[in-house]
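Peer 1: Sharing a model that was predicted from the sequence below.
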Amino acid sequence: MKKSILLLAILGLLFSCHKNDEELAPTSLTGTWKLTEVLADPGDGSGTFQPVSSNKNLVFVSDNKVTSNSQICDFSIESNSSSTASYSQANNTINCSNFVIHYELVANTLILSYPCIEGCQAKYIKVP
């Protein structure tokens, strides 16, 4: 009887810790992404993401092209001119003229890391 109760308790613990696979699986890179937050570190490592009000979008298409209603390679929240660049899913990079922007895709969040002296990143969410 004790063994049965112990077995049921262990099984209960295992199933209660199960995470939803949909929450963990990253979304597809292709599609439209909207800028929601930026991080501009002041140089002491204390920078945090701050919400922004911006209409800047990135649109990734399957032929390794990304377009935007803004300058893709500028660390800016403005959306006043369009641009196009190429990207590499193998390297997780967006290719600019003289440098690359590294990106990380975590679930429905896309984080771009720009080549700044101090840390600077932009966070996007997937538009349904």
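Peer 2: Structure's in. What do you need?
Peer 1: C-alpha from now on. contacts and neighbour counts both.
Peer 2: Fine.
Peer 1: Do you have the helices of the chain handy? List them.
Peer 2: Using DSSP state H, the helices found in the chain span residues 2-16, 21-24.
Peer 1: got the ones you listed as TSV, with distance to T48 and mean neighbour count columns?
Peer 2: Below are the helices of the chain laid out as TSV (distance: least, CA to CA, whole Å; neighbours: other CA atoms under 10 Å):
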stretch	distance to T48	mean neighbour count
helix 2-16	33	10
helix 21-24	23	10
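Peer 1: any chance of those in CSV, with distance to T84 too?
Peer 2: Below are the helices of the chain laid out as CSV (distance: least, CA to CA, whole Å):
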stretch, distance to T84
helix 2-16, 46
helix 21-24, 30
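Peer 1: next up, a second structure to put side by side with the first:
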Amino acid sequence: MKKTYLLISIAIFTLISCNKNDSNTSTNLLVGTWKYTEMYADPGNGSGVFTPVTSTKTITFDATGNVTSNGSLCDMSTASNASSTGTYTAATNTLIPTSCPNTTIIYELIGTTLILNYPCIEPCKAKFIKVP
């Protein structure tokens, strides 16, 4: 009987400890400032590649789900002369710019690289690196 209670206790403890929300981990990695470094635009034949951009555009994610940028969040523009804001959800890897609320941008976080996947007919992406 003691073994049964012990096994049930271990099972419950294991389930509770494994039910950790991984979005907190990805949020912590995402929080900070990111600099725009490359863009990807495919002409429709699969030949698109990331190419370097010259830009001072940055995106900053805070721990509460807010995003700010010194450029437009709605597109892959390299301009950094206008502020924009938005929100993000780490659980779904989505970003919604305030100035274009019907637009949802899917992001990928790969180490110190952030890729924004814009809703284009052909693939179009913006690559950012984390600013130390």
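Peer 2: Sure, I can see it. In this text the structure is predicted, and so the values were computed from the model without any measurement.
Peer 1: Could you get me the TM-score between them?
Peer 2: For these two chains in superposition, a TM-score of 0.78 is obtained (TM-score structural alignment, normalised by the length of the first structure); 104 aligned residues with a CA RMSD of 1.5 Å.
Peer 1: so which of the helices of the first structure comes closest to G43 of the first structure?
Peer 2: In this view, the helices of the first structure are compared for proximity to G43 of the first structure by CA to CA, and helix 21-24 is the closest at 32.4 Å.
Peer 1: quick one: contacts of stretch 41-51 of the second structure?
Peer 2: With contacts defined as CA atoms under 8 Å, 6 or more residues apart in numbering, stretch 41-51 of the second structure is touched by 38-40, 122-125.
Peer 1: Show the residue spans covered by the strands in the first structure.
Peer 2: Assigned by DSSP state E, the first structure shows strands spanning 31-40, 50-51, 57-61, 65-68, 83-88, 93-95, 100-106, 109-113, 120-126.
Peer 1: wait, what's in contact with the alignment partner in the first structure of T89 of the second structure?
Peer 2: Counting by TM-score structural alignment, T89 of the second structure lines up with S88 in the first structure. Contacts for S88 of the first structure (CA under 8 Å, 6+ apart) come out as 64, 94-95.
Peer 1: distance of S88 of the first structure from F60 of the first structure?
Peer 2: Relative to F60 of the first structure, S88 of the first structure is positioned 11 Å away (CA to CA, to the nearest Å).
Peer 1: just F75 of the first structure next, same as before
Peer 2: Applying CA to CA to F75 of the first structure and F60 of the first structure gives a distance of 18 Å.
Peer 1: between those two, which one's more packed in?
Peer 2: Neighbour count, other CA atoms under 10 Å: between F75 of the first structure and F60, F60 has more, with 21 against 17.
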